[in-house]
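1. Can you look at this prediction? I've put the sequence above it.
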Amino acid sequence: MREAKTIDSLQNDYQYCENVIKHNSASFYHAFKKLPKDKANAVYAIYAFCRYADDSVDETGDKSVQEKNWQNLYHQLNLFEKGEEISSPLWRALRDVFTRYEMDIKPFYEQLEGQRMDIHFNQPNTLAELERYCYYVAGTVGLMLLPILATKNHQHLHMYAVQLGVAMQLTNILRDVGEDYQNNRIYLPVDLLEMEDYKQQDLEASNINPAFIRVWERIANRSEQLYTLFQEGIDYFDKDSQLHVLLSALIYKEILKVVRENGYDCLHTRNYVSEENMVRLKEAVEGLTVGL
């Protein structure tokens, strides 16, 4: 009876995590919901951790509160590492993930370092600096998911996981330029803006001119290059995961196309991939011969 109750409780914990991803990221949920149940649950738990970390910084503009929230989360992760985690749906689900898979705690800590970069935000000077930031907030997510999606080869696929995570984060940044500016963050590198003579006043005025488009496209081209490099490693992921990983990449890459089709308006328009297009991409992926 106790064992059945424990199983039911764990299912409820994973349901909590699934609700988090379903509510916050339709694209991720669409890509991964058809994974084998154990793997899908593990993805949901990791997403819930990342969302928890992100919200601890983004839900308030008060730096002192952000820092306090960050310290609290760091303490919780430290307890988890010691096997003394607090009893909550997120941490119970994550403990089950660490029991089932060959997980590494390091990217979880690095994810928190990325959140701290946002608390003490500095506009990146170069594309290389921007990619470094992207590693901490998103490349780490790829590393977290790797032992679940590539159970046999995960030790050898770090480069591909990081490439995908960085590509996705660059896409996020290109989608959210206006929203980020309203939150006093400019992720577009200083040197690219200076090279094209696109000034902060232009951003404030929401000027979508040729200079802005050139800056945007420089970053988009790098993102697309990373998606291509990642795809070269898709055959090394687990057979039951390849379609879902590739689909997540293609759905995110599609966001760039949507922004272009909307005249590069990422300053006051929310760009997203429609459900219809997600289904189209899924059908296209299923038709590819990538050993799926």
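-> Great, that's in hand. On a predicted model such as this, the values are computed, not experimentally measured, just so you know.

2. alpha carbons only for contacts and neighbour counts from here, please
-> Fine.

3. ok, Glu216 - how many residues close by?
-> Heads up, residue 216 is Trp, not Glu. 22 (other C-alpha atoms under 10 Å).

4. Any buried residues in the helix or strand hosting Ile255, and which?
-> For Ile255, the element it lies in under DSSP states H and E is helix 242-261. Neighbour counts over helix 242-261 (16 or more other C-alpha atoms under 10 Å) mark 242-256, 258-260 as buried.

5. cool, and stretch 200-209?
-> Under the neighbour-count criterion of 16+ other C-alpha under 10 Å, stretch 200-209 has Leu203, Ser206, Asn207, Ile208 buried.

6. just checking, what packs against the helix holding Ile255?
-> With contacts taken as 3 or more C-alpha pairs under 8 Å, 6 or more residues apart in numbering; DSSP states H and E, helix 242-261 sits against helix 26-32, helix 158-175, helix 210-231, helix 275-286.

7. just checking, which of those sits deepest inside the structure?
-> Mean neighbours per residue, mean count of other C-alpha atoms under 10 Å, is largest over the helices and strands packed on helix 242-261 for helix 158-175, with a mean of 24.

8. so how far is the following helix or strand past that one off the chain centroid?
-> Following helix 158-175 in sequence order, the next helix or strand is helix 177-182 (DSSP H and E). On the basis of C-alpha atoms, centre = their mean, to the nearest Å, helix 177-182 sits 18 Å off its chain's mean C-alpha point.

9. likewise stretch 284-292?
-> The chain centre lies 23 Å from the centre of stretch 284-292; the measure is C-alpha atoms, centre = their mean.

10. Give me the contacts around it.
-> Applying C-alpha atoms under 8 Å, 6 or more residues apart in numbering, the contact partners of stretch 284-292 are Ile234, Asp235, Lys239, Asp240, Gln242, Leu243, Leu246, Leu247.

11. Second structure for comparison follows:
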Amino acid sequence: MSEALSALDADYAYCETIVRRDDPDRWLASLFLPEGKRRYAHALYAFSLEIARVREVVSEPMLGEIRFQWWREALEQPDREDVRANPVAAAVTDVLVRFDLPSEHLLQLIDARQFDLFDDPMQSVDELEAYARATSSNLFCLTPMILEPETPSSGFGAASHGGTAYALTGLLRAFPWHAARGQCYVPLDILRRHGLERADAVSGRASPALLAALEEFRALARSHLEIFLTRIEGLPDLARPAFLPICLCEPYLRLMEGKCYDPFKTNVVLPQWRRQWALWRAAKHWQ
């Protein structure tokens, strides 16, 4: 038993390492969680990172689909030897069992990430919001259940809107990298309202029409953020820290409204001290 616990401790430590390296915003936010619960959040975040990076580590979509299928089976068959040998899989399946969490949220995340394997355009705002809920809101549904198992169903409404705002902000920040590899998450219905097509959004030219389309994209993110902020205070105090990463959306969105903003060149980052300050203020305000 002690050897098993030691191995699991190492798995959780590995999860924290990759979250701290590759998702520093969520890692900083996790410092405001109760110390005994942090590693369980790290496991969920590490799982999300592993799924999100699949396109980057495969040479063709079919190989990505094979990886996704492995992860689906890992969630459904956690006692397999190859699952126990993978530190992220071992940790995240332990979290699901330990807190009796529904695996459906993570299965939906995997399914949505299949979109990332291809360069197909996002057709509509509805499709974009569904993608954001599956890839981001699902994590914000699960983390509060670790902190407060009695989180009411209203928490899922906060998670839906907050997670959507967080995902949309992240997609805007990643716009230069996505465009460089031919991907575009700005929905066609937004682009066409401004006289654009998908090719214009990956052209490398920051036209006034494209800037207007991205402004509409930011307005969509803010609309979800505003709804989230009306719902956070209705949640149990113990559950609220799970939503802290969302407080970084507004300062990131403001950075994309400056006169020097170029969606193809601007690296939208906040100094660590500003992120820590925003997280600290939100933690105090949401208590």
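-> Here it is on my side, so go on. A quick note: this is a predicted structure, and the numbers were derived from the prediction, not measured.

12. And the TM-score between these chains?
-> Here the superposed chains carry a TM-score of 0.89, computed using TM-score structural alignment, normalised by the length of the second structure; 285 aligned residues with a C-alpha RMSD of 2.3 Å.

13. orientation of the helix holding Ile255 of the first structure relative to helix 158-175 in degrees?
-> With axes from the mean of the first three to the mean of the last three C-alpha atoms, to 10 degrees defining the directions, helix 242-261 of the first structure sits at 30 degrees from helix 158-175.

14. which residues does the counterpart of Ser103 of the second structure in the first structure contact?
-> Ser103 of the second structure maps onto Ile105 of the first structure when the alignment is built from TM-score structural alignment. If you count contacts by C-alpha under 8 Å, 6+ apart, Ile105 of the first structure has them with Glu81.

15. swap in Tyr44 of the first structure?
-> Tyr14, Cys17, Glu18, Val20, Ile21.

16. Counterpart of the third one over in the second structure?
-> Aligning on TM-score structural alignment places Glu18 of the first structure opposite Glu16 in the second structure.

17. Helix or strand for the residue lying closest to that match once chain neighbours are set aside, just tell me which one.
-> Sequence neighbours aside, His42 is the residue nearest to Glu16 of the second structure in space, at 5.4 Å (criterion: C-alpha to C-alpha, 6 or more residues apart in numbering). Secondary structure from DSSP H and E places His42 of the second structure in helix 38-52.

18. residues in the first structure aligned with the next helix-or-strand element following that helix?
-> Proceeding N to C from helix 38-52 of the second structure, the next assigned helix or strand is helix 54-57, under DSSP H and E. Under TM-score structural alignment, helix 54-57 of the second structure corresponds to residues 56-59 of the first structure.

19. What are the buried residues along the matching stretch?
-> Those would be Ser56, Val57, for stretch 56-59 of the first structure by 16+ other C-alpha under 10 Å.

20. Tell me who's in contact with Phe28 of the first structure.
-> Residues near Phe28 of the first structure by C-alpha under 8 Å, 6+ apart: Ile21, Ser248.

21. To which residue of the second structure is it aligned?
-> Match for Phe28 of the first structure (TM-score structural alignment): Arg26.

22. got the buried residues for stretch 189-200 of the second structure?
-> Asp189, Ile190, Leu191, His194, Leu196, Glu197, Arg198, Asp200.

23. before we move on, the earlier item: and which of the contacts of Tyr44 of the first structure is nearest to Gly61 of the first structure?
-> Ranked by distance to Gly61 of the first structure (C-alpha to C-alpha), the contacts of Tyr44 of the first structure are led by Val20 at 22.1 Å.

24. My guess is the closest one contacts Ala48. True?
-> Yes: using C-alpha atoms under 8 Å, Val20 of the first structure is in contact with Ala48, at 6.0 Å.

25. Tell me which of the two has more neighbours.
-> Between Val20 of the first structure and Ala48, Ala48 has the larger neighbour count (other C-alpha under 10 Å), namely 25 against 19.

26. residue contacts, that one?
-> Neighbours of Ala48 of the first structure in contact, by C-alpha under 8 Å, 6+ apart: Cys17, Glu18, Val20, Ile21, Leu90.

27. check which helix or strand covers the last one.
-> So that's Leu90 of the first structure. Assigned by DSSP H and E, Leu90 of the first structure falls within helix 89-100.

28. Can you identify the element that follows that helix toward the C-terminus?
-> helix 106-119.

29. Quick one: list the elements packing against that next one.
-> By 3+ C-alpha pairs under 8 Å, 6+ apart, helix 106-119 of the first structure packs against helix 37-58, helix 63-81, helix 127-134, helix 140-149.

30. In the second structure, what stretch matches the shortest one?
-> Following TM-score structural alignment, the partner segment of helix 127-134 of the first structure in the second structure covers residues 125-132.

31. Going by neighbour count, list what's buried in stretch 230-238 of the second structure.
-> Buried residues in stretch 230-238 of the second structure, counted by 16+ other C-alpha under 10 Å: Arg231, Ile232, Leu235, Pro236, Leu238.

32. And for stretch 258-271 of the second structure?
-> Asp262, Pro263, Phe264, Asn267, Val268.

33. Quick one: map Ala43 of the second structure onto the first structure.
-> Ala43 of the second structure maps onto Ala45 in the first structure, by TM-score structural alignment.

34. Of all the residues in the match of helix 127-134 of the first structure, which ones are buried?
-> Of all the residues in stretch 125-132 of the second structure, those buried under the rule 16+ other C-alpha under 10 Å are Val125, Leu128, Glu129, Ala130, Tyr131, Ala132.

35. Average offset of it relative to the first structure?
-> Aligned to the first structure and superposed, stretch 125-132 of the second structure gives a mean residue distance of 1.4 Å (mean C-alpha distance after the TM-score superposition for the first structure).

36. Can you tell me what sits against that stretch?
-> Residues contacting stretch 125-132 of the second structure (C-alpha under 8 Å, 6+ apart): Ala112, Met122, Gly163, Thr164, Ala167, Leu168, Tyr185, Pro187, Asp189, Ile190.
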